[in-house]
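Undergrad: Okay, predicted coordinates and the sequence, questions at the end:
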Amino acid sequence: MRGETSLTSERAAREKFAPKLKAKGLDAGRIADELFGFTQILDTNIKLERALTDTSRPAADKTRLVTDIVSNAVDPLTVEILSDLAARRWSRIAHIANATEDLAIDAQLYQADAMGCTGQVAVELAKIHSALLNLSVLRSELSDPQSDPERRVTLLDHLFDKDQLNPVTLKLAEQATRDLRNRRYLYTIQWLIDKISEHCGETVVTVTSAVELSSEQIKRIIEIYSKKLNRPVHVNSVVDASVLGGIRVQYGAEVIDNTVVAKLKNLQRSVA
């Protein structure tokens, strides 16, 4: 968890740069690449993290340090974002890397907005999640911090037809295994889906079923839960062959389980 200081700093930075990233349009993808790259630098250099989060160090000094590191190799907006993050206060030194990654994702989604494919990216990430749900060996390989990152990316590329995925989907899916950041691969994919819904001002409603939902079923679920929650919703359809009958619906901490297994468990409890 992030402390209140870090949450406040990150929120302020994301709100500040949202209009600038949106204005970048298609070029926001370059900002995303550069911020993802700097996240990896921070994750592997604790001395740099300490230097950029040292509250006793003047902000101007930290800004110079950022400039010295990235030089003229990145977009001026990337330098501005990194300098801004370095000037803020953080509860823990590692939180600056988390904020850098979050801004990278923001930039990537603004590029997707400009391409008109944000919804498609969310759907395709959900399909990747469903495809890997019951493939434990492959999931483990994609989440193995001891293996070479590019080997994990190559494995992912062999699993899915790159030509059938939106370029933004592919980029986010590859980044999720290239830089694990102490997370399991499927956790990161679900987290990215949640980030897209947040970006679009929607609530994620995850529906787990044994077979893929039809477009009419998804439409109906959107209608029901948009009315129930009084806000737009995005349906994250998860296909899990182990589910027996019915569906399981989750939004936030609320879970509505209408599967056969859940009903049997409820029955057993009632007669115990």
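TA: Thanks, I have it.

Undergrad: C-alpha only now, for contacts and for neighbours.
TA: Fine.

Undergrad: What residue, apart from its backbone neighbours, is nearest W90 spatially?
TA: Ranked by CA to CA, 6 or more residues apart in numbering and with sequence neighbours excluded, the top spatial neighbour of W90 is S6, at 4.6 Å.

Undergrad: Please identify the helix or strand for that neighbour.
TA: Here S6, judged by DSSP states H and E, is contained in helix 4-24.

Undergrad: Going along the chain, name the helices of the stretch 151-272 of the chain.
TA: For the stretch 151-272 of the chain, the helices defined by DSSP state H, counting those that start in this stretch cover 167-178, 185-199, 215-229, 260-271.

Undergrad: got the ones you listed as a markdown table, with distance to D161 and mean neighbour count columns?
TA: Shown next, in a markdown table, are the helices of the stretch 151-272 of the chain (distance: least, CA to CA, whole Å; neighbours: other CA atoms under 10 Å):
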| stretch | distance to D161 | mean neighbour count |
| --- | --- | --- |
| helix 167-178 | 10 | 20 |
| helix 185-199 | 17 | 19 |
| helix 215-229 | 23 | 13 |
| helix 260-271 | 34 | 11 |
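
Undergrad: Pasting the second one now:
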Amino acid sequence: MNGASRDALGAARERLDALTDVQSVDVAKLAEDLAAVTGLLDREGTLRRALTDPAKSGEAKASLARQLLGGQIGGESLDLLTGMVRSRWSRSRDLVDSVEELASSADLATAQRAGRLDDVEDELFRFGRIVSGSTELRSALTDRVVGGPAKAALLHTLLGGRADPVTERLVVRLVTTPRGRSLESGIESLSKLAAARRDRMVAEVVSATPLSDQQKQRLGAALARIYGRQVHLNLDVDPTVLGGVRVQVGDEVINGAISDRLDEAARRMAG
């Protein structure tokens, strides 16, 4: 993917990250909606071309998307999609590929919220190794004569109760709708998405008053020392915090005064 499509995908990734950072957003539903839209756009070439037509204005394409999908998918999903069709795309297929990537990323964000992302990444790797080591299994999962429901049933038998539900959903979608990819390349792409998501940490920060730039930098540096990587800060203000700050990274919560107790917590957790 290059040119306009690369820029459009980059902007869509940022919008997806902003959505998945909000705890009130149902990320699993977002993933389900985006997967359904991927299937629709993959089947309907006329619609795909209409939503990426460079001769049409961005608002006209967004209006078409709202007309067709309003009430069919959630509000966050629709907002994300209308933002995507407002962008310019080098090829209509690039839009479908990008919606599919965002669907997978949203599913991985679901696993991350549950503290299971490392498990999903490991399961994807192990599934890939199992497939590459079994000619019989690979043939069963890639046979064009065998329908998607039969392949899905086989995967549910293999993975159900043994793998994380996110892993199962990702693998079933890949196998039943390969969209021209080999099974190996599809698993590799999913593994790369999981690795990229794993390297991204988000801290929910609630303070009594807005933090100054210096306080944001100090907080970011302290969290980076604790977790060994850069941490994105989602900031909110709540007067009931009474002069302190509440920081949550995953299931871990740090409470303390901005001026001194944050550094104390950082030293204690680092040690």
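TA: In hand now; what should we look at? The structure displayed is predicted, hence computed values, not measured ones.

Undergrad: ok so, going back, let's have the helices of the stretch 151-272 of structure 1 in a markdown table, adding distance to Q146 of structure 1.
TA: Below are the helices of the stretch 151-272 of structure 1 laid out as a markdown table (distance: least, CA to CA, whole Å):
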| stretch | distance to Q146 of structure 1 |
| --- | --- |
| helix 167-178 | 12 |
| helix 185-199 | 14 |
| helix 215-229 | 39 |
| helix 260-271 | 37 |
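
Undergrad: List just the one of those that sits closest to Y110 of structure 1.
TA: helix 185-199 (9.0 Å; CA to CA).

Undergrad: Read off where the closest one ends up in structure 2.
TA: Alignment of helix 185-199 of structure 1 against structure 2: residues 183-197, by TM-score structural alignment.

Undergrad: can you list contacts of the matching stretch?
TA: By CA atoms under 8 Å, 6 or more residues apart in numbering, the residues outside stretch 183-197 of structure 2 that reach it are 104-105, 108-109, 112, 117, 120-121, 124-125, 128, 132, 142, 170-171, 174-175, 178.

Undergrad: Now that stretch on structure 1. Mean distance?
TA: By mean CA distance after the TM-score superposition for structure 1, the fitted stretch 183-197 of structure 2 averages 1.3 Å away from its aligned residues in structure 1.

Undergrad: returning to what we had before: in terms of contact, does the residue nearest to W90 of structure 1 touch A86 like I think?
TA: No. S6 of structure 1 lies out of contact with A86 (CA atoms under 8 Å); the separation is 11.9 Å.

Undergrad: So between these two, which is more surrounded?
TA: Neighbours per residue, other CA atoms under 10 Å: of S6 of structure 1 and A86, the larger number sits with A86, 25 against 22.

Undergrad: excluding its backbone neighbours, what's nearest that one?
TA: L52 (5.1 Å).

Undergrad: Wasn't that neighbour part of a helix?
TA: Yes. Counting by DSSP: H, G, I helix; E, B strand; the rest coil, L52 of structure 1 is part of a helix.

Undergrad: Report how many residues lie close to it.
TA: By other CA under 10 Å, the residues close to L52 of structure 1 number 28.

Undergrad: And for the lengthiest helix in structure 2, what's in contact with it?
TA: In terms of residue count, the longest helix belonging to structure 2 (DSSP state H) is helix 92-113. The contact list for helix 92-113 of structure 2 (CA under 8 Å, 6+ apart) reads 1, 5, 9, 13, 16, 20, 27-28, 30-35, 37-38, 41-42, 48-49, 51-52, 81, 84-85, 89, 117, 120, 166, 170, 190, 193-194, 197-198, 250.
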